[in-house]
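>>> Pasting the sequence and the predicted coordinates here, then a few questions.
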Amino acid sequence: MISSILVVDDEPDLELLIVQKFRTQIRDGTMSFLFARDGVEALAVLAGNQDVDMVLSDINMPRMDGLLLLAKLQERDENLCTVIVSAYSDMVNIRTAMNRGAYDFVTKPIDFADLEATIVKTIHHVEAMREAQRRQAAAEQARASLSRYFSPNLAERLASSADALDLGGARREVASLFTDLTGFTTLVETIDPEVLGPLLNDYIVGMTDIVFAHDGTVAKIIGDALHVLFGAPADQPDHASRAVACSLALDAFARSFQEDWSRKGVALGATRIGAHAGTAVVGNFGGGRFFDYSAYGDTINVAARLQVANKALGTRICVSSSVAEKVPHFCGRPVGNLFLRGRVEPIRAFEPLEAEKCASAETQAYMDAFEELAAGDVRAVASFAALVVRNTEDRLASFHLKRLLNGESSTTINL
């Protein structure tokens, strides 16, 4: 790497002397020199040469002296260092220069061995300063990019680690969560773009804010749909608890959002949420121009299919037993043993509930009816029928009642 040095001095012989003394470095391409006779000319040279690393300046010069040049360089916030060259008799001015930001000084008459050592030291300082600035800029860029996917605290932690998001994957214990706004494709075809833009933006911002509040990672946003991870890229031993708490908060937001837009004359469908916990290969995949933080594996597929299962079940949130079992004092209604597409073993599923609803008499009545269903008790039909009469909006109870009326008599459900 070549170091570019601007020498500012009105002594006519100095240019020849420097070129002679540093001829080896100039020939080897490790140093190059530019020359100016005063501060005015120096500023003009700097304007045309953006790669100057340091300025070597005399103090006493015509038109603009070294002290004024130093002040001008400070104003310009130039990313370079200035070394003052002056006689011992000029020590007061040298002190003034150092107080104004000069990096070092060399006395006249010039000792060229001392000058070379000072130049080398200054160049090393400039390189270190620029590297620190590059790292800071890279960190800021990383934070800006990461903040699209991760909570602010997690983005800060990842941005400070150079290898946190290197290409490649690792097997991790995660909770995977999928959301989908039903009927969105149809809505896109019928709603004005001027309305769709604010609606979708507000929905995505609201949903992602909730994810970030639970320290989740937004792995994908496709239209209105979100794929969220807990337990990656940073370890979260309570990833399942976070997934459930986040699901309930997302559901509350989505229902409120749906009501708000209904009052504006826009009919939105329900937001369906599915979650599953297990191992997945998680990492940053792609190449030099494209990076995609993603997760792969059966855990991800099951979560996506549980989200879809809500449509048949009549639920808004459906989580697997692998999630529920990891949540201390999990609160929810059993759904049944679901045979999902592509799987030979059923998945035990639950509908998580807020604590208040979980403790209600209605939920207890459902639990009793489900126990009757699991035991093959014929009274399950009457129990589920009573639940539906009491609450016609209880679609999960309606789902089980219809199954029973169609001759099914177990908690195993083939979707």
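That came through fine. Residues are numbered from 1 along each chain as shown.
>>> Only C-alpha atoms from now on, for both contacts and neighbour counts.
Noted.
>>> Can you list the residue ranges for strands in the chain?
Assigned by DSSP state E, the strands in the chain fall at 3-8, 31-36, 54-58, 81-87, 104-108, 168-181, 217-222, 225-230, 271-286, 291-296, 317-320, 332-339, 347-352, 412-414.
>>> want to throw the ones you listed into TSV with distance to Leu387 and mean neighbour count?
Formatted as TSV, the entries for those read as follows, by distance: least, Cα to Cα, whole Å; neighbours: other Cα atoms under 10 Å:
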stretch	distance to Leu387	mean neighbour count
strand 3-8	82	22
strand 31-36	86	18
strand 54-58	82	26
strand 81-87	80	23
strand 104-108	85	18
strand 168-181	27	22
strand 217-222	37	18
strand 225-230	32	25
strand 271-286	23	24
strand 291-296	40	18
strand 317-320	19	29
strand 332-339	14	20
strand 347-352	16	22
strand 412-414	20	15
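>>> for comparison:
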Amino acid sequence: MAKKLKLNGTVVSQSIAWIYDWFGIATINPAAVSDFLDEANGEDVEITINSGGGDVYSGAEIYTSLRDYHGNSTVKVVFAASAASVIAMGGKKVLMSPAGQMMIHNSSTSAWGDRNDMNDTATMLKSVDDSIANAYVNKTGMSREELLGLMDQETWMDAVKAKELGFVDEIMFSESAPQTTNSAAGGQVIPEEVINKIRNEFLSKGGFTSQSPALGDGGPEGIIDLNAKTPSASVNTNKGGAPTGLTAEGLKNQISQMKGENKPMDLNQLKNEHPDLYNQVVQEGVTNERQRITALNELAAAPGAVEIVKNAIEAGQTVAEASFAIVQASIAKKGEVAAARQHDAQNSGVNDVPVQESTTPEAKKAAEEVQAQTEAEEVIAEMKRLRGGK
């Protein structure tokens, strides 16, 4: 009997799979598939796919593992879109449910930078599309141009169409499958900014009561320390009793009232017993992260601030931290300009010209005070500008 594996959920890299586990979101990651194939050790395997896709590189890694497997592999498609469709191409035999769907399209990403960065990103995406098409070419025997055209159009296929084009070998149960089926939404890909925020806030600051996970392992136990010190806040409820506004401290108090105790609660337990509360916490985290990124992007207009803002977004820094870094860079730049001017003056011989000293110590002191005041006002003005005039 063949060993069986179900691949449900979003395709992600192993390094962030634990975050999805923490939120209770099903994932497909290369390490899990590789471990399954290693354990099968050449025996027949049967893999069922129900996924809207996700990370293209992780999908390619899983596809490669399946193609490289030295035993018989059968892939059964319920829903395979985007990166999940690439995974499906890895099976030695591919079957599709008569109610199934498959979708292929071009790769996509987000980018930040000038026109050169955008051109580089476009070149990278074209290369990724070509590599995805390779998997489809090997399975279907269609030409690269035909497949790239289908990807450009974002092509959806039911079981009959997928078999006709060669994406699957057989239709499960019956050869007379209906051509109209219901489709599902794409993978729930957590934005990279949110993942970085979770890493920085919950891992580096000890947000877990259990040992913080190392990236790439199986992930944390999934217990949040609700007893950690957080800013106090109240919980507002609507007429139905559901919370309408919540912070970490408010969450702690609300759960304590519901449970009649003040102990850490497992995330899955919170999700199952109080889904409204769980969903609000997740939504609030996403909203706060979007606001942080928007505020940081507003700082990018400052001279030389683009790279600083980009790094701040990736590192999960606050607006205040990024503003301080921009001001520091501005001051350093002014210092470099002043040093360059001094160097030019030294080479020109201007410094060798005798300078008439102030006639009195009082005049000299007054001049120094004016200069110091001017420099201080410049720094304050820079800070206000970066904070939108505040």
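Received, thanks. Remember, predicted model here, so these are calculated numbers, not experimental data.
>>> Let me see the TM-score of these two.
Overall, the chain-to-chain superposition scores 0.22 on the TM-score scale (TM-score structural alignment, normalised by the length of structure 2); 140 aligned residues with a Cα RMSD of 6.8 Å.
>>> about what we covered before: what's the closest of the strands of structure 1 to Val308 of structure 1?
Distances from Val308 of structure 1 to each of the strands of structure 1 were compared by Cα to Cα, and the smallest falls on strand 271-286, at 7.5 Å.
>>> picking up where we left off before, export the strands of structure 1 as JSON lines, with columns for distance to Thr363 of structure 1.
Putting the strands of structure 1 into JSON lines (distance: least, Cα to Cα, whole Å) gives the following:
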{"stretch": "strand 3-8", "distance to Thr363 of structure 1": "76"}
{"stretch": "strand 31-36", "distance to Thr363 of structure 1": "80"}
{"stretch": "strand 54-58", "distance to Thr363 of structure 1": "76"}
{"stretch": "strand 81-87", "distance to Thr363 of structure 1": "73"}
{"stretch": "strand 104-108", "distance to Thr363 of structure 1": "78"}
{"stretch": "strand 168-181", "distance to Thr363 of structure 1": "24"}
{"stretch": "strand 217-222", "distance to Thr363 of structure 1": "32"}
{"stretch": "strand 225-230", "distance to Thr363 of structure 1": "28"}
{"stretch": "strand 271-286", "distance to Thr363 of structure 1": "20"}
{"stretch": "strand 291-296", "distance to Thr363 of structure 1": "35"}
{"stretch": "strand 317-320", "distance to Thr363 of structure 1": "16"}
{"stretch": "strand 332-339", "distance to Thr363 of structure 1": "7"}
{"stretch": "strand 347-352", "distance to Thr363 of structure 1": "11"}
{"stretch": "strand 412-414", "distance to Thr363 of structure 1": "20"}
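>>> Relative to Ala138 of structure 1, which of the ones you listed is closest?
Ranking the strands of structure 1 by proximity to Ala138 of structure 1 (Cα to Cα) places strand 291-296 first, at 16.0 Å.
>>> So which elements touch the closest one?
Here strand 291-296 of structure 1 is seen to pack against strand 217-222, strand 271-286 when contacts are counted using 3 or more Cα pairs under 8 Å, 6 or more residues apart in numbering; DSSP states H and E.
>>> who's in contact with that strand?
Residues from elsewhere that reach strand 291-296 of structure 1 (Cα atoms under 8 Å, 6 or more residues apart in numbering): Ala219, Lys220, Ala280, Val281, Val282, Gly283, Asn284, Phe285, Gly286.
>>> Looking at the residues you listed, which two lie furthest apart in space?
With distance counted by Cα to Cα, no two of these lie farther apart than Ala280 and Gly286, which are 17.6 Å apart.
>>> re the thing from before, which among the strands of structure 1 is found nearest to Gln307 of structure 1?
When these are compared by Cα to Cα, strand 271-286 sits nearest Gln307 of structure 1, at 3.7 Å.
>>> Could you check how far stretch 130-138 of structure 1 is from the centre of its chain?
Taking Cα atoms, centre = their mean, to the nearest Å, one finds the center of stretch 130-138 of structure 1 at 20 Å from the center of the full chain.
>>> before we move on, what about stretch 308-325 of structure 1?
In this view, stretch 308-325 of structure 1 has its centroid 28 Å away from the chain centroid, taken as Cα atoms, centre = their mean.
>>> got the buried residues for that stretch?
Across stretch 308-325 of structure 1, burial judged by 16 or more other Cα atoms under 10 Å covers 308-310, 313-324.
>>> what's that stretch in contact with?
Residues external to stretch 308-325 of structure 1 that are found in contact with it (Cα under 8 Å, 6+ apart): 175, 240-241, 244, 247-248, 251, 270-278, 303, 306-307, 330, 347-352, 395-396, 399, 415.
>>> Could you export the contacts of strand 291-296 of structure 1 as JSON lines, including distance to Met367 of structure 1?
Listed next are the contacts of strand 291-296 of structure 1 as JSON lines, based on distance: Cα to Cα, whole Å:
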{"residue": "Ala219", "distance to Met367 of structure 1": "35"}
{"residue": "Lys220", "distance to Met367 of structure 1": "36"}
{"residue": "Ala280", "distance to Met367 of structure 1": "33"}
{"residue": "Val281", "distance to Met367 of structure 1": "36"}
{"residue": "Val282", "distance to Met367 of structure 1": "37"}
{"residue": "Gly283", "distance to Met367 of structure 1": "40"}
{"residue": "Asn284", "distance to Met367 of structure 1": "43"}
{"residue": "Phe285", "distance to Met367 of structure 1": "44"}
{"residue": "Gly286", "distance to Met367 of structure 1": "47"}
